[in-house]
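What follows is a predicted protein model with its sequence.
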Amino acid sequence: MKKTLILSTALVSLGFAANADITVMSWGGAYGEAQNEAFVKPFVAATGKATIMVDSDNPATPIKAMVESGNVTVDVASLEYADAIRLCDEGVLEPIDISTLPAGADGTPAADDFLPGAVTECGVSTDIWSNVFAYDTTKFPEGPTTVADFFDLEKFPGKRGLRKGAKAVLELALMGDGVPAAEVYDLLRTPEGVDRAFAKLDTIKSEVVWWEAGSQAPQLLADGEVAMTTAYNGRIFAAAMNEGKPFEIVWDGQIYENEMFVVPKGAPNMADAMEFIAFATSTEGLRASAQQISYGPARKSSMLEEIVFKDGKTVMAPHLPTAPANMGNALETSADFWVDYDAELNERFQAWLAQ
C-alpha cells in the first residue's frame, strides 16, 4: 500500500506535493476542512493513494493560469458553477463522463440520481451552497429579517460586509430594492437594471467593508468590524456551531448554486483525479459532506435518510439552503448569465469602486 499523506498548504510550499498522487484545490477555512474530512481522508483510507488539499481564495484563477502556462500541478479543483461552465467552454477543463459516476446507494443511475444541472460537461456537484447575509444577535436581537434590511442603515446602523465582486452583489442589490427573485436576471440584462443595482449599492457604499476570501466574512462579524455581512452560509453555520458565535442567517434573498469538482486540462494524475471525484460525489460522499457543513447534497439518494451534523444531534435540514422554509425568496445563480456578462459587469464594478 502506498504511503498516505494529508498535508497542509504550508507543507506543500516546502515541496511535499511531489509525493502526492492527487492534489485537490479548494477554498480553505471551514469549507476546506469539511471537504478534507468528508472526501480526502476517507478516500485515502479506502484506496491508500496519497492525497493532499491546498487552498485558494478562488481556485478558478490559478487553475486557468496553470493550464495556459502548461504547468498544471493540481488534479482536482472546486469551482463555482459559472466558472466551471466558462472554463469548460474555454477548453481549460477535462470532460467528465456521467456514466463513470457510481449509481446511488439505492441503485438509481447517476444520471437520474443527481439533481437537475448538478452534472455538466466538465463538472460534478459537490454540494449546493448559498450566498446569504448574517448578523450578530447580540447587536440586533429582533432582526433584521429581510434582504431590504441589509440596505437600511437607519433602522440597522453599522458597517456592511460584502464580497468584492459583481457576482451575487448586484443580484442582492436588486432584491434589496424590491425586485422579486424571479425577475432579477431579466432586469440585470438591461442597462436600466444594472444602473438600478449600482444605485442601490450607492446607498451603503460608504459603510461597506469588502471581503474576498470566504473565511473573512465571519471574522469581520466576530471582530465587530461589521454589523452584518454577506457570507457563504456554511461559514456562518460553522462559526455558530464550532465556535459558539451568536450569528444568525437571514435566508430572504439567498443566492444559491452548485459547487463543482473539475479536472484541469493536463492534470498530472488524470485517472486518479476521476476516481477521486467519483468517490467524493457518491451517495455516501455527499452525505458525509453535509454532516460536516451546512451545504446540501446534490444527489437524491443522499437525502433519503435524515442528515445529522457531526455533533451527533443537530439535524441539518433546517440549515441547508434547499430546505423549503429557506426557499421563500431564493434566487438560483444563473451560470449562463455570468458566463455572458462576467467580464463586462466586473469591469463596471471596478470602475464603480474607484469612483
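Arrived safely, thanks for sending.

switch to C-alpha atoms for all contacts and neighbour counts from now on
Will do.

for Ala323, what are its contacts?
Going by CA atoms under 8 Å, 6 or more residues apart in numbering, Ala323 touches Ala317.

where's it relative to Ala290, distance?
Taking CA to CA, to the nearest Å as the measure, Ala323 falls 13 Å from Ala290.

Who are the contact partners of the closest residue to Trp251 other than its chain neighbours?
Spatial nearest neighbour of Trp251, chain neighbours left out: Asn326 (5.6 Å); criterion: CA to CA, 6 or more residues apart in numbering. With contact taken as CA under 8 Å, 6+ apart, Asn326 is in contact with 251-252, 318, 320.

this is the comparison structure:
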Amino acid sequence: MKKLLALSTALTVVGYTAHADVVVMSWGGAYGEAQTEAHVKPWSAASGINATMVDSDNPAPAVKAMVEAGNVTVDVASLEYADAIRLCDEGMLEPIDISVLPAGADGTPAADDFLAGAVTDCAVSTDIWSNVFAYDSTKYTAETAPKTAADFFDLEKFPGKRGLKKGAKAVLEFALMADGVPAAEVYSVLNTPEGVDRAFAKLDTIKSDVVWWEAGAQAPQLLADGEVAMTTAYNGRIFAAAINEGKPFEIVWDAQVYENEMYAIPKGAPNKDAALEFIKYATSTEGLRAQAQHISYGPARKSALKEELVFKDGKTVMAPHLPTAPENMGNALETSSDFWVDHDAELNERFQAWLAQ
C-alpha cells in the first residue's frame, strides 16, 4: 500500500514548477520535527519533489498576512481547527474536496474513515492534540502530586509559580473547569457575560504567580528550569521532553482541552497542486500512523487506529499517551471551533486588557 501511495503521489502532481520547493509551515519543536520525519521527508523522497519545513509560533497570522498582501510563500500550513474554519470563511484558504483524499488502508472511503469533523471545507486533520498541565514528579510523591485542574489553582496546597499560555483560548475553558464547571457545560457558561467574568475571576486567584508562555517549547523549558511548579502545555511537548530527554514530567489529563490540528493550503499558494498531493499523502492511513510514531498526538482516521502504535524508540506503546485514550477522556473538553470563530477577537481583547491591569 505504501509503495502504491508513493507511486500515485509521484505520478499525479500536475501543474508543478520543477525548480520550486513545496514549503510547509508548522509549529517547530517536537511537533515540527514529527511532521518533517513522518511527512515532509518521505513525501519528498516518494514524489521526487523537494519539500522544506519552516517554523512559526502560530502559522495562522502569517497565512492571513501573506494572503492579504498577495505574497504567499508557503504551500501548506498547519493550523488550529478554529483558525482553519475562520480563514476558510474569509477566503484565505483553498478548498479541499474530501472525495479526492485517499481511502483508508482497509479500503474505507475517506468520508467514512476520518473521525467526525476531521475534514472541513478547506482543511484536513493531521492529528488530535491537547492542552494539558504537567508537573515535575521529583517534586512530589504519588500521594501529594496534583491530580485535578482545581489543584493547579490551589496555591496554598501546591505553592509555586504556574505556567500558562498567553491567550484566551483553552485558558478560559481550563479556568472554568477548575472552578467546577462540567466539561459539557463549559461553552454554554462561557457564552454569557457572567461566565466570562467567572473565568477571569478564577484566573485572578493565581495571576500574580503566573509565568506566561507563548511558544510551545517554552512550557517544558519553564518546568525543566524550575521556574514553575506546574504548567499548561501541549501534551506532545511534555511527552517529547519525558521520552526523548528523560525529563521527570507527568501529565495531568483532568480538564484537558483537545482539538484537531489541520493541514491547509493558503489561497494563492505557489505550488497548489503539489501541496494537495502532499496533504493527500500526509493524511493517508500510513501518513497519520507515521506521525503518531513520532509524537503523542492521535491519528484522525479510524483505519490508523486499528493496529497498535509504537513510538519511534520501538518500545513505547503510544495508546496511553494519546489525548483520545479512554482513560484520559474522563473530564475532557473538545474545543468548540464555532465558539472561537465567533468570539476569538473579543475575548483576546479582553484577555490583553486583563493582563495589563
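Thanks, I have it. The structure presented is a predicted model; accordingly, all values stated were derived computationally and were not measured.

coming back round to it: can you tell me the residue that sits opposite the residue nearest to Trp251 of the first structure in the second structure?
Correspondence of Asn326 of the first structure to the second structure, assessed by TM-score structural alignment: Asn328.

which one of the contacts of Asn326 of the first structure sits closest to Asn131 of the first structure?
The closest of the contacts of Asn326 of the first structure to Asn131 of the first structure turns out to be Trp251 (CA to CA; 9.1 Å).

so that closest one sits in a strand?
Yes: the assignment for Trp251 of the first structure, made by DSSP: H, G, I helix; E, B strand; the rest coil, places it in a strand.

Give me the neighbour count for the counterpart of it in the second structure.
Using TM-score structural alignment, the equivalent of Trp251 of the first structure in the second structure is Trp253. By other CA atoms under 10 Å, the residues close to Trp253 of the second structure number 24.

Surely Trp253 of the second structure touches Ser130?
No: assessed by CA atoms under 8 Å, Trp253 of the second structure is found out of contact with Ser130, at 9.1 Å.

intersection of neighbour lists for those two?
Pro323.

residue contacts, Gln256 of the second structure?
130-133, 174, 331-333.

now the strands for the stretch 151-300 of the first structure?
Counting by DSSP state E, counting those that start in this stretch, the segments of the stretch 151-300 of the first structure that form strands are 160-163, 208-211, 228-232, 247-262.

okay, these in TSV with distance to Val92 of the first structure next?
Listed next are these as TSV, based on distance: least, CA to CA, whole Å:
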stretch	distance to Val92 of the first structure
strand 160-163	26
strand 208-211	27
strand 228-232	26
strand 247-262	10
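
between these, which gets nearest to Pro42 of the first structure?
Nearest to Pro42 of the first structure, of the strands of the stretch 151-300 of the first structure and by CA to CA, is strand 247-262 at 16.7 Å.

what's the burial count for the aligned residue in the first structure for Ala242 of the second structure?
The alignment partner of Ala242 of the second structure in the first structure, by TM-score structural alignment, is Ala240. For Ala240 of the first structure, the count of nearby residues is 15 (other CA under 10 Å).

All the helices of the stretch 251-357 of the second structure, in order from the start?
Here the stretch 251-357 of the second structure has its helices, by DSSP state H, counting those that start in this stretch, at 272-282, 285-292, 337-356.

Of those, flag the one that's most buried.
Stretch with highest mean neighbour count among those: helix 285-292 (a mean of 25; mean count of other CA atoms under 10 Å).

Output the residue interval of the first structure matched by that one.
Counting by TM-score structural alignment, helix 285-292 of the second structure corresponds to 283-290 in the first structure.

Cool, thanks, signing off.
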